[in-house]
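[1] Next comes the sequence, and after it the predicted model I'd like to discuss.
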Amino acid sequence: MIQKVKVQNSENLEQSIPLLIEMLDIRIGLETRALKLAIPNMTESDFARARNILALCGANELPHGWSLLNFQFHMCLYESCGRPKLLELIEETATSFGHLSRARVSFVTGRQIPHAEHVEMLRACEARNIGLAVSLLEQHIEHTQRALIELHEQ
């Protein structure tokens, strides 16, 4: 069973950072597999929906909003994988951070770099370049890990 990480303040976030980093490792495994399976099945409608989510994220000024849109973007990329249980596990893992933790992580990582990474991932998906898209996704999640490690070391 997935341990839910509910963070109420920044002190608890710092205490839970090692667990969040481990959860991001799990996300890498699950999400790269889902993306690899999804890309051949993606349609123009999927790409349009992902572009719309990115546009909303670019216009949103609040870390909580970025966090929610980030989750929607990622799930949009994976929905075509044809593996409902895999999608369920991804959702459980991603949401186990708790809303406040995800918003804090979004604040720590900022919006510009993750947004640019999302744009690159979507372009790779649209080009049906599975290897590049999966590599970009892994790097994207690792970027979040590095930001959390830096926060933890401060």
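    Looks like it arrived, so ask away. Numbering: from 1, shown residues only.

[2] contacts and neighbour counts: CA atoms only from here.
    Noted.

[3] which strands and helices sit next to the lengthiest helix in the chain?
    Among the segments of the chain that qualify as a helix by DSSP state H, the longest is helix 10-38. Using 3 or more C-alpha pairs under 8 Å, 6 or more residues apart in numbering; DSSP states H and E as the contact criterion, the neighbours of helix 10-38 among helices and strands are helix 63-78, helix 84-95, helix 130-153.

[4] Recalculate using a threshold of 10 Å.
    Of the remaining helices and strands, those touching helix 10-38 by 3 or more C-alpha pairs under 10 Å, 6 or more residues apart in numbering; DSSP states H and E are helix 63-78, helix 84-95, helix 99-109, helix 112-126, helix 130-153.

[5] Check it against this one:
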Amino acid sequence: MPLVAGFSATPVTAILSRSPVREALRILTSEGIVNMPAGGSGATVRTRSLEDLVELYDLRISLEPEIAKFVTQGAMRRDIDALRTLAEKMAASSSVPEWMRLNFDFHTTLYKLANRPHTEHFLKNLLSLVQPYTQTNIEWLGGRNRADDEHAEMIKAITDDDPEKLAKLFVTHLVAARDQLVENFEAEDKDDPLLHLRGFTSTTPS
């Protein structure tokens, strides 16, 4: 039966080239989001672990304070206004997915202001990898209000040209999220279905 009057049903493989799909999977694999077997078939979403959580946040805690002075040096008025707009939209948003997108844009904007492209690329990759954890913290653990407040403080530190304050805020921001997630992770039973729905698994013996 035609899907739409006047048109016949066409197999998806006839209208969708596999090349864009393969390229998308290649990118997701390079970012650690998808596991791709050697044969190139049977790709699966990578399951997150407690060990991943700690390692990824610790990397960000080590690296992000190092760009603080470059961010304050590179930020122009229009950049600060753009950050403030993102922060205000986050605070006003009633949608977790929208908040997540705005939060991603907020942090990638900070990375770009440092004008250190290799560091920016690495930090963006780390930011992509922690998105499942960030969503858990925001949606399930009540971390949103604190995150919104800390974003506003970061903007003030940039406005005041205070790289030391900004560096400390980066650390505070990340340590609070990491510790909250670790505490929740360790409190959850490894067989709790909610744990798996959130994309977490523990490789630590019980």
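    Happy to help now that I have it. Computed from a predicted model, the values in this text were never measured in an experiment.

[6] re earlier: quick check: buried residues in the longest helix of the first structure?
    Residues of helix 10-38 of the first structure classed as buried under the neighbour-count rule (16 or more other C-alpha atoms under 10 Å) are 13-14, 16-17, 20-21, 23-25, 27-28, 30-32, 34-38.

[7] Could you check the angle that helix makes with helix 99-109?
    Between the axis of helix 10-38 of the first structure and that of helix 99-109 there is an angle of 80 degrees, by axes from the mean of the first three to the mean of the last three C-alpha atoms, to 10 degrees.

[8] quick one: helix 10-38 of the first structure to chain centroid distance?
    Mean C-alpha position of helix 10-38 of the first structure versus that of the full chain (C-alpha atoms, centre = their mean, to the nearest Å) differs by 9 Å.

[9] Now the next helix or strand after that helix on the second structure. Mean distance?
    From helix 10-38 of the first structure onward toward the C-terminus, using DSSP states H and E, the following helix or strand is helix 44-59. Between helix 44-59 of the first structure and its aligned stretch in the second structure, the superposed structures give an average distance of 0.6 Å (mean C-alpha distance after the TM-score superposition for the first structure).

[10] what range in the second structure does helix 44-59 of the first structure sit on?
    Mapped onto the second structure with TM-score structural alignment as the criterion, helix 44-59 of the first structure occupies residues 77-92.

[11] Which residue in the first structure aligns with Asp52 of the second structure?
    Under the alignment defined by TM-score structural alignment, Asp52 of the second structure corresponds to Leu19 in the first structure.

[12] how close does that match get to Thr95 of the first structure?
    Using C-alpha to C-alpha, to the nearest Å, Leu19 of the first structure is found at 14 Å from Thr95 of the first structure.

[13] Can you pull the residues that touch both of the two?
    Common contact partners of Leu19 of the first structure and Thr95 (C-alpha atoms under 10 Å, 6 or more residues apart in numbering): Val5.

[14] What sits closest to Lys4 of the first structure if chain neighbours are left out?
    Closest residue to Lys4 of the first structure apart from its sequence neighbours, by C-alpha to C-alpha, 6 or more residues apart in numbering: Ser96 at 4.5 Å.

[15] Show me what that neighbour aligns to in the second structure.
    Structural correspondence for Ser96 of the first structure with respect to the second structure (TM-score structural alignment): Leu129.
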